[in-house]
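Novice: sequence unavailable; structure follows:
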């Protein structure tokens, strides 16, 4: 009976330990996305919409984290943190465009300039061999599992179909963001201002939803299937 109790206790301790070992890699893989993109974006909306801070001040304060992360990566790691630098660049563009006043149509088109900056940066990152959208794709596909993460790295290093799908994911998002920016810019100068005030958000929402669905079907699902097959082949 005591042996059974000991075995049960060991199992009870082992399960949380195993879960913790999975959560830790998952957090580590998601941390760059959270710190470099989610925190600055959420900070901007919280400061501007929640606390009524002006656009310039909200953009400036929300740039602190990506600016610090970019500087740290250059000084400490001798390389540029791509995602943090992207968010910082987008905020700088927003700051510059926010200085323009008096033309309501130009102010409506301001968001298109920020979106276009992000879209171009994402496409350039693909050409440079370091797709920026992988920061969100990898944690989703690997689910923070150490074995799946190791298989991911191997498949990427093989530079086959799996690596091409990784790049294609960023291409989908880069093209979608550029297209959305173009449509909103045209709308800002061809449609009534009152119409574009609400239509701009609809265009952005439709673009994001459509891109999630298309990239999910053509990239994410096949990558998850391939990764699962490779893991199963390892017997784990």
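Specialist: Cool, got the structure. Being a predicted model, the structure only gives us computed values, none of them experimental.
Novice: okay, CA-based contacts and neighbour counts for the rest of this
Specialist: Will do.
Novice: helices or strands next to the helix or strand containing residue 4 in the packing?
Specialist: Applying DSSP states H and E as the criterion places residue 4 in helix 2-33. The contact analysis (3 or more Cα pairs under 8 Å, 6 or more residues apart in numbering; DSSP states H and E) places helix 2-33 against helix 134-142.
Novice: show me what counts as buried in the helix it packs on.
Specialist: 134, 135, 136, 137, 138, 139, 141, 142 (16 or more other Cα atoms under 10 Å).
Novice: before we move on, the earlier item: buried ones in the following helix or strand past the helix holding residue 4?
Specialist: Helices and strands here follow DSSP H and E; after helix 2-33, the next one along the chain is helix 39-45. Neighbour-count burial for helix 39-45 flags 40, 41, 43, 44, 45 (criterion: 16+ other Cα under 10 Å).
Novice: and helix 39-45, what other elements does it pack with?
Specialist: Counting contacts by 3+ Cα pairs under 8 Å, 6+ apart, helix 39-45 packs against helix 55-62, helix 64-76.
Novice: pick the most deeply packed of these.
Specialist: For those, the largest average neighbour count (mean count of other Cα atoms under 10 Å) is found in helix 55-62, namely a mean of 18.
Novice: included below, for side-by-side comparison, is a second structure:
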């Protein structure tokens, strides 16, 4: 009766998971790459480190607001990150030290790490909420899914330890290295860490996807 009707699209297959994970990584690459590129362009143009890093933070804040407006969704996380950008800018101006703008990122990294670890303590692995957030269907809450739940616990612990470790490691890197070097080092290292976490989650967490 409907010969030209296309079959319903399956949003639970591995292609969907890969597509959404790729989209997540692409968005992350923009969030990390654009501010770094802006910073070095400003430095090349002759601006001093504090000014270049401050303007880079403004660009990141504008990017966050633009995405929130485009998606018509300004949630608590977006508000927290925006507040963090503004706080970093204010503290940088008050202290005269641009390194504050790099050190501030240890706050969300540490908080995310604690949230992941805390979710393991209460046995409600946060990784499940994260993948659902990016609309990847999971089946770890289905009856008889104890093995899946263990995988989700392990993944949450790995994410938690990774974020906590990076939050701590960022501090000496920012304080010891020259600022121009530190900007590249921390962003490149976090980009590698996040990519490895995503790929590892896709591989090890494959049984979680329905």
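Specialist: Perfect, I can see it now. The shown structure was predicted, so the numbers you read here are calculated from the model rather than taken from an experiment.
Novice: which of the buried residues of helix 134-142 of structure 1 lies closest to residue 187 of structure 1?
Specialist: residue 136 (30.0 Å; Cα to Cα).
Novice: was I right about the closest one contacting residue 33?
Specialist: Yes: in terms of Cα atoms under 8 Å, residue 136 of structure 1 counts as a neighbour of residue 33; the distance is 6.3 Å.
Novice: list the contacts for residue 204 of structure 1?
Specialist: With contacts defined as Cα atoms under 8 Å, 6 or more residues apart in numbering, residue 204 of structure 1 is in contact with residue 180.
Novice: in structure 2, what residue corresponds to it?
Specialist: Here residue 204 of structure 1 is matched to residue 190 in structure 2, going by TM-score structural alignment.
Novice: what sits against residue 146 of structure 2?
Specialist: Per Cα under 8 Å, 6+ apart, neighbours of residue 146 of structure 2: residue 140.
Novice: which position in structure 1 aligns with it?
Specialist: Correspondence of residue 146 of structure 2 to structure 1, assessed by TM-score structural alignment: residue 160.
Novice: so how far is residue 150 of structure 1 from that match?
Specialist: 16 Å (Cα to Cα, to the nearest Å).
Novice: among the helices and strands packed on helix 39-45 of structure 1, which is nearest residue 172 of structure 1?
Specialist: helix 64-76 (24.1 Å).
Novice: list the buried residues for the next helix or strand after the closest one?
Specialist: Proceeding N to C from helix 64-76 of structure 1, the next assigned helix or strand is helix 82-98, under DSSP H and E. Residues of helix 82-98 of structure 1 classed as buried: 82-95, 97-98 (neighbour count, 16+ other Cα under 10 Å).
Novice: identify the residues contacting helix 82-98 of structure 1?
Specialist: With contact meaning Cα under 8 Å, 6+ apart, helix 82-98 of structure 1 is reached by 32-33, 36-37, 40, 55-56, 59-60, 63, 66-67, 69-70, 107, 110-111, 113-115, 117-118, 121, 132, 135.
Novice: go again using 7 Å as the cut-off
Specialist: Contact partners of helix 82-98 of structure 1, identified using Cα atoms under 7 Å, 6 or more residues apart in numbering, comprise 36-37, 56, 59, 63, 66-67, 69-70, 110, 114, 117-118, 121, 132.
Novice: packing partners of the helix or strand following it?
Specialist: Next along the chain after helix 82-98 of structure 1, taking DSSP H and E as the criterion, comes helix 104-127. When contacts are defined as 3 or more Cα pairs under 7 Å, 6 or more residues apart in numbering; DSSP states H and E, helix 104-127 of structure 1 sits against helix 82-98, helix 161-190.
Novice: between those, which gets nearest to residue 200 of structure 1?
Specialist: That would be helix 161-190 among these, by Cα to Cα, at 6.2 Å.
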